[in-house]
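A.B. asks: Predicted model and sequence follow; I will ask about them next.
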Amino acid sequence: MSRLTDILFGQPPSEISGLWSGDGADALTYRTWAQIQDAARRAATGLAAAGVGPGSSVTILAGDAADVAVLVQATWLRGAAFTMLHQPTPRTDLAKWLADTRAVVRMLDASVVALGAPFTDVVRELDLGAPSVVVEELTANATPAEPVLTVGDDLCILQLTSGTTGVPKAVAISGGNIMQNQIAMADAAGFRSGDVVVSWLPLYHDMGMIGMLLTPMLARATTVITNPLAFLKNPLSWAELIGRFGGHVTAAPNFAYSVLARRLRRAPDGAYDLSSLRVAVNGAEVVDRATLDEFITEATRFGLRPEALMPAYGMAETTLAVTFTRMRERFAVDVVDGARAERTGAVVRDGIEKPRTLVRLGPPVPGIELRVVDERGAVLPADRIGTILVRGAAVTERYLGPDGYVDAKDADGWLDTGDLGYLTGAGEAVVTGRKKDVIIVAGRNIAPTVVERAASGIAGVRPGSIAALGIRLPSMAREGIAVIAESESAGDTDECERIRREVARAVHDEVGIAPAVVVVVQKGALPKTPSGKLRRSSAASLIPS
């Protein structure tokens, strides 16, 4: 029996910790892990009847974290792997979602699509490419199932990548990968059984699923999980839940801390209690020093210890964790010469021509190795920007795509992350951007996040809803910078002209190059992945030809 199966099913589940879940802070229900496992054993009997067995694939479309936890455990009891399908939102093009979902189900060769509220009634009659089963009906089985024999190399998760749309791709995660990540998370974040985790992150994203559900489930900790819509409707519900449950661990992308900071600024003293937080991970997108400072300024008024804020680096390919800021230490930054970094890739901290502040993301977690290489694959020394490679027992062996499995690593076990960055002399990672997103102008490698950050300070521009990309129009002699910004004033001609002017000036002041094009679009126009990341290459379609 694999270590993962033994930890979950080879010993009595916890009767004193469990899962709080629901649509919002005022609609939570509680189940112990023992209750979750009892329901999972009965659901596994139903999955067996539906043809799910060792090596099978189960896709899950459910909104409540308790239903998801039951279906995950039931899938593992059958020796199968699960995939969380991307969930439609009120703004989703349902015809496109249906076509994309069918493509994913077909690629996975899924035995079933397991449904839970609020999707059951709407989706169960649709042809998603595999038979549908419903969690309530699965758990109605009277006979509990016993776990099938598994080994550490057996697949447990086929995690859709954040960019998955019409051409699906999944990271193949084994039980051994999960257990190595569990060891790393326990060490890097001090994770223990008595902890309380609080989250609103989507469970179809690796930070939400692995970090906020599976990690506490395996550690027999308690986790409180609402859905992203609850946070978007009322960002302060995040702080309210941390105080109500005495949350020790939470996590979110950078933008969420900025949103919460602005709401806390207007909250009265004593309205929230963040003093219990030991770890607040900031990851999944570029970490901005200004956001960290802003959040600390506002949240310390409600008891937050500044050292709790933990910038980190992770990805589905490493089963989540790559680097974490050291516990009980306040995050650190590098102030470097941005101009020389763009021209030569060298990190220079003295005689700075154009200062740029970058957040250090900490050293590698246990079991992970990092190296930085140049375009020829030669290993670079500290303080040289290049492509980040990772290696370790938590790193996936392969991807699954429409044409089958492909290796994820090179012959020496290194995986190319697609990220650019460097290692400091102390071995801490700094990520400077995505290789595919770099804007090359006049021999300079400009990170789009630098441009986007400059534009975000302009009145009328929606923070977090700006895309910068390289562009070369027929009238241009060389590549230039395009900025696309969402605004509530997109229909106001005069306001749009002001925004374009001020964005152009702010970008020029920051990088020394004025954008060739500034486009103002309506709220929600920028294309994003299902997990909320900008799809910069797709945003090019919003630029008038």
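C.D. replies: Yep, that arrived.

A.B. asks: make it CA atoms for all contacts and neighbour counts henceforth
C.D. replies: Fine.

A.B. asks: how would you label Ile388: helix, strand or coil?
C.D. replies: strand (DSSP: H, G, I helix; E, B strand; the rest coil).

A.B. asks: Now do the strands for the stretch 101-250 of the chain: every range, in order, please.
C.D. replies: Ranges of strands within the stretch 101-250 of the chain are 112-115, 132-134, 155-160, 170-174, 196-199, 222-225, 249-252, based on DSSP state E, counting those that start in this stretch.

A.B. asks: nearest to Ala339, of those strands?
C.D. replies: Closest approach to Ala339 among those (CA to CA): strand 249-252, 30.6 Å.

A.B. asks: hang on, the earlier thing: and Asp416, which of the strands of the stretch 101-250 of the chain is closest to it?
C.D. replies: For these, the distance to Asp416 is smallest for strand 170-174, at 13.6 Å, taking CA to CA.

A.B. asks: residues of that closest one that come out buried?
C.D. replies: By 16 or more other CA atoms under 10 Å, the buried positions in strand 170-174 come out as Ala170, Val171, Ala172, Ile173, Ser174.

A.B. asks: ok, now stretch 91-100?
C.D. replies: So stretch 91-100, judged by 16+ other CA under 10 Å, has buried residues Trp97, Leu98, Asp100.

A.B. asks: And for stretch 262-271?
C.D. replies: Arg262, Leu264.

A.B. asks: what's the first-to-last distance across that stretch?
C.D. replies: 14 Å (CA to CA, to the nearest Å).

A.B. asks: Same question for stretch 76-87.
C.D. replies: With CA to CA, one end of stretch 76-87 sits 22 Å from the other.

A.B. asks: Comparison target below:
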Amino acid sequence: MLLDAGTVAEALVERARREPAAVAFYLPDEPEPDRRITVADLLARAHAAGAALVAAGVTPGARVCLCLETSAPLLAGLFGAALAGAVPSVLEPPLTAGRREIWLERVRHIVAVARPAVLVCEEPLRATVEAALEGTDVTVISPPFAPGAVAEPVLSAPPDEAAFMQFTSGTTGAAKGIVLSHRAVFASAAAIGAGGPFLADDVMVSWLPLHHDMGMIGGTLSPFLLSLPSVLIRPMAFGSKPDRWLRLIHEYRGTLSPAPNFAYRLVTAVARRTDLSGLDLSCWRTAFNGAEVVDAATLHDFIDLTARYGFRPEHLRPCYGMAEVGLAATFSPAGTAPRVELLSRSAITEGRAEPSASDEDAHPYVSCGVPVPGIKIRVVDDTGLDVGDGRVGRILVAAESMMTGYIENPEAGPVLDLRDGWLDTGDLGFQLGGELFVTGRHKDLVILAGRNYQPQSFELAAEKVAGVRPGGAAAVGVPDPASGTERLVMVVETVHHRDPGLSAATADEVGAVVARRTGVRPARVVMVPPRTLPKTSSGKLQRSRVAARVAAGTIG
């Protein structure tokens, strides 16, 4: 049941008064005494972090960037900022030394957008961050936080006042700050709790990063506001040993655990060659699958693998959402196996959801379910008119948990462009019998393992390579059944197309330069002759046509 509070700070104080000994978070990978944090302990740690933020210059309404791994200090900083009345956001730390410069570019961009008073990072990164932010008014501090207390904790605030900022997972220049009000944070938690439904004895298990909405809102804040414990580990712990996810659910008797589609594919592949004897997943009641287009083969393979360990098909729940509404928009109905409809791929591209006349044209489309409480969904054509059941169109959402706006231009402030209260998600889909099916994106975003990337950054990097024509690079995401996610494919026009050896060398160089400049290596680089890429009459690249030709094997 959602706490009767108006702010996260008030919820923390109320829980500490009511159930101080209840476990708020388990952190299995942390050293003692950080592995088990009670609500009372969390309040004390939040006071210490909040006092450090105030001493560094944070005032009510100021913004704070927390650049820390999933850890006790990150949780202390998050709740400490709330006690100080500040607006926190989480920024991922660099995963490797080789990615540090890319990470610093993102830090500079987010600082320019968010204009925080304080940035918190680990001590080994502090000097580097301070040098990168020289000339700004940002104070950089590091944990551990000395014992202390926020003298005047801010426990109440107007419902529409900013409570939290979530940055999108795009590349450096594309990251947008999404502002959620206190009302939106609580409305999102209420929607998730009711749509689950989340029960009084539930336990959340999550390895998702807290700079992502599924990790922060879904795995961390919502369970806390619903008085449930969360088991949190770092994303790299999952990446290096995916079966650890399943073992944690077994060990802590986890009942709730969400992940993107690629994670279910990855853990299935690893589990098939790993000894999982003794594993019991019968406790896992809700396994949300979202953050990217859900793949029917992934659902089938995961269910087939985990059935022997007690997992039931109806507990795998495809879903759909976005940071702009806090997190959740639709959940597949509880108690039913995932709904998959075998439809005509060609008809879908023409805007119709109908059965296929041939096996070659048939494609399984997965339902993402029905709107959670407080959310409304429409599918419309380009003029804004509803298209009706079984017709593909643009997905619009209206929500009680709607964001206040984006912060992209520090001078302009938050901006939210709604049409009669409806937000265009940029996604395409259709409805059948009240359930939503997502087919792709109207926008040109490339989604890799649940992260959104603007294609322009990849294309600009490719054009730096000698032999690549200016304006002659296209970056597209192409579904990869083997991994359950998309793969980045670069289609590049080159003057070397008649020389196979030189063309291959150019392709290798494109892959290396794109990886170095963006942190993402293309799965494939296709070299094509000049003037191959389809463009509009005004010269605009038609990436959707490029992606379709790559998928069909008719280019390169």
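C.D. replies: Ah, there it is. Everything numeric in this text was worked out from a predicted model, so none of it was measured.

A.B. asks: List the TM-score for the superposed pair.
C.D. replies: Laid over one another, the chains give 0.80 as their TM-score (TM-score structural alignment, normalised by the length of structure 1), with 487 aligned residues with a CA RMSD of 3.6 Å.

A.B. asks: how near is the equivalent of Gly314 of structure 1 over in structure 2 to Leu436 of structure 2?
C.D. replies: Aligned by TM-score structural alignment, Gly314 of structure 1 pairs with Gly321 of structure 2. Taking CA to CA as the measure, Gly321 of structure 2 falls 11 Å from Leu436 of structure 2.

A.B. asks: going on from the one helix or strand Val510 of structure 2 maps to, what's the next piece of helix or strand?
C.D. replies: In this structure, Val510 of structure 2 sits in helix 500-518 according to DSSP states H and E. Remark: after helix 500-518 of structure 2, the chain's next helix or strand is strand 524-528, criterion DSSP H and E.

A.B. asks: Find me the equivalent region of whatever helix or strand comes next after that following strand in structure 1.
C.D. replies: Downstream of strand 524-528 of structure 2, the first helix or strand assigned by DSSP H and E is helix 543-552. Counting by TM-score structural alignment, helix 543-552 of structure 2 falls onto no part of structure 1.

A.B. asks: Would you map the strands across the stretch 251-400 of structure 1?
C.D. replies: So, for the stretch 251-400 of structure 1 - with DSSP E, counting those that start in this stretch - the strands run 279-282, 309-315, 320-324, 333-337, 355-359, 368-373, 386-392, 398-401.

A.B. asks: Deepest in the core, which of these is it.
C.D. replies: Each of the strands of the stretch 251-400 of structure 1 was given a mean neighbour count from mean count of other CA atoms under 10 Å, and the largest, a mean of 28, is that of strand 320-324.

A.B. asks: Which two among the buried residues of strand 170-174 of structure 1 are spaced furthest apart?
C.D. replies: Maximum distance among the buried residues of strand 170-174 of structure 1 (CA to CA): 12.6 Å, for Ala170 and Ser174.

A.B. asks: list the residues that contact both of Gly321 and Leu436 of structure 2?
C.D. replies: Overlap of the contact sets of Gly321 of structure 2 and Leu436 (by CA atoms under 8 Å, 6 or more residues apart in numbering) consists of Thr330.

A.B. asks: helix or strand for the closest residue to Lys523 of structure 1 other than its chain neighbours, which one?
C.D. replies: Excluding the flanking residues, the one nearest Lys523 of structure 1 by CA to CA, 6 or more residues apart in numbering is Glu486, at 5.2 Å. If you go by DSSP H and E, Glu486 of structure 1 is part of strand 480-487.

A.B. asks: can you list the residues that contact that strand?
C.D. replies: 439-441, 451-452, 460-462, 465-472, 514-526, 539, 542-543.

A.B. asks: Show me which of the residues you listed are buried.
C.D. replies: Counted by 16+ other CA under 10 Å, the contacts of strand 480-487 of structure 1 give 439-441, 451-452, 460-462, 465-471, 514-521, 526, 539, 543 as buried.

A.B. asks: burial count for the residue nearest to Gly404 of structure 1 when sequence neighbours are not counted?
C.D. replies: Leaving aside its sequence neighbours, Gly404 of structure 1 sits nearest to Met107 (CA to CA, 6+ apart; 7.8 Å). Number of residues near Met107 of structure 1 (other CA atoms under 10 Å) recorded here: 19.

A.B. asks: so who does the match of Gly314 of structure 1 touch?
C.D. replies: Contacts of Gly321 of structure 2 by CA under 8 Å, 6+ apart are Gly290, Ala291, Leu327, Ala328, Ala329, Thr330.

A.B. asks: ok, so of the residues you listed, who is nearest Pro455 of structure 2?
C.D. replies: Of all these, Ala291 has the smallest distance to Pro455 of structure 2: 18.3 Å, by CA to CA.

A.B. asks: For Gly177 of structure 2, see how far away the alignment partner in structure 2 of Ala408 of structure 1 is.
C.D. replies: Counting by TM-score structural alignment, Ala408 of structure 1 lines up with Leu416 in structure 2. For Leu416 of structure 2, the distance to Gly177 of structure 2 (CA to CA) stands at 12 Å.

A.B. asks: and for those two, which residues touch both?
C.D. replies: Tyr406.

A.B. asks: what helix or strand does the counterpart of Val438 of structure 2 in structure 1 sit in?
C.D. replies: Matched to structure 1 by TM-score structural alignment, Val438 of structure 2 sits across from Val431. Val431 of structure 1 is part of strand 429-434, with elements assigned from DSSP H and E.

A.B. asks: That strand vs structure 2, average distance?
C.D. replies: Taking mean CA distance after the TM-score superposition for structure 1, the mean distance separating strand 429-434 of structure 1 from the aligned residues in structure 2 is 0.8 Å.

A.B. asks: Figure out how far the helix or strand immediately after that strand in the chain is from the centre of its chain.
C.D. replies: Going down the chain from strand 429-434 of structure 1, the next helix or strand is strand 439-441, by DSSP H and E. A distance of 27 Å separates the centroid of the chain from that of strand 439-441 of structure 1, by CA atoms, centre = their mean, to the nearest Å.

A.B. asks: returning to what we had before: report the angle between the strand holding Val431 of structure 1 and strand 355-359.
C.D. replies: Orientation check (axes from the mean of the first three to the mean of the last three CA atoms, to 10 degrees): strand 429-434 of structure 1 against strand 355-359 gives 110 degrees.

A.B. asks: elements contacting strand 429-434 of structure 1?
C.D. replies: strand 355-359, strand 415-423 (3 or more CA pairs under 8 Å, 6 or more residues apart in numbering; DSSP states H and E).

A.B. asks: change it to 6 Å
C.D. replies: Judged by 3 or more CA pairs under 6 Å, 6 or more residues apart in numbering; DSSP states H and E, strand 429-434 of structure 1 is in contact with strand 415-423.
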